[in-house]
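>>> One predicted model, sequence on top.
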Amino acid sequence: MNTLLGFVLRVLLLLAGLVFAASLAIAFVLLVALWIVRSAWARLTGQRAAPFVMRVDPRGGFNSVMKRAPLAGRGTRAPGAADDVTDVEVKPPS
């Protein structure tokens, strides 16, 4: 019974994966079709076909985090810093 349940579970997971892959493929095909229609319309009307572009500034994310960050390292201590930390002495090899 255990092997039958495992087999059925594997088949269901395989089918779910295939449905997910098919949905991604359909979405990709629809986007490509939309791109082709847009490009063809631009050629017919004599306009330039501007590409789909999402501009990302890598510094933007860093700057937004740094604006919200506490002033760590400027004389303040991080929250939860321990006062009773001592150095560990190295034992000589025996």
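Structure's in. What do you need?
>>> Only C-alpha atoms from now on, for both contacts and neighbour counts.
Will do.
>>> tell me the contacts of Val11?
For Val11, the contact set (CA atoms under 8 Å, 6 or more residues apart in numbering) is empty.
>>> now it: how far from Arg48?
According to CA to CA, to the nearest Å, Val11 and Arg48 sit 49 Å apart.
>>> Second structure for comparison follows:
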Amino acid sequence: MNLLLRLFLVLAGLVVGASALVVFVLLLALWGARAGWARLTGRPVTPFLARMRPFGFDEMLRRSQASRTPRADSVVQRRPGRADVTDVEARPPSA
């Protein structure tokens, strides 16, 4: 029983490792095709970079917790000539 469990774990590890290798090779091929196309069209070949600021998540969290009411100086002033509407009567919803 112990031997079967070890064999299963080794096979599972090999499958995970092989799938990670396939993903890596596909990404490498995709980047190579992108670089080849850039060279073919005369554009500069740029490296693949995944940039991430370390405090980006904190900034988004602060933005989501900010008040959603507009500030007084950001309110659009009413244009003259729009004060002629004084009352609106509600109608029943149409079927």
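That came through fine. None of the values given here were measured: they were computed from a predicted structure.
>>> quick one: TM-score?
For these two chains in superposition, a TM-score of 0.58 is obtained (TM-score structural alignment, normalised by the length of the first structure); 65 aligned residues with a CA RMSD of 2.0 Å.
>>> where does Ala50 of the first structure fall, helix, sheet strand or coil?
Under DSSP: H, G, I helix; E, B strand; the rest coil, Ala50 of the first structure falls in the coil class.
>>> what do we get in the second structure for it?
The pairwise alignment with the second structure assigns Ala50 of the first structure to Thr46, based on TM-score structural alignment.
>>> do you know how far the nearest residue to that match once chain neighbours are set aside is from Ala50 of the second structure?
Among residues not flanking Thr46 of the second structure along the chain, Ala35 sits closest, at 7.6 Å (CA to CA, 6 or more residues apart in numbering). Going from Ala35 of the second structure to Ala50 of the second structure by CA to CA gives 16 Å.
>>> remind me, longest helix of the second structure?
helix 2-41 (DSSP state H).
>>> Buried ones in it, by neighbour count?
By 16 or more other CA atoms under 10 Å, the buried positions in helix 2-41 of the second structure come out as Ala35.
>>> could you point out which element follows that helix?
As assigned by DSSP states H and E, the chain's next helix or strand after helix 2-41 of the second structure is helix 56-65.
>>> by contact count, what packs against that following helix?
Helices and strands touching helix 56-65 of the second structure, by 3 or more CA pairs under 8 Å, 6 or more residues apart in numbering; DSSP states H and E: there are none.
>>> Residues touching that helix, excluding its own?
Contacts for helix 56-65 of the second structure (CA under 8 Å, 6+ apart): none.
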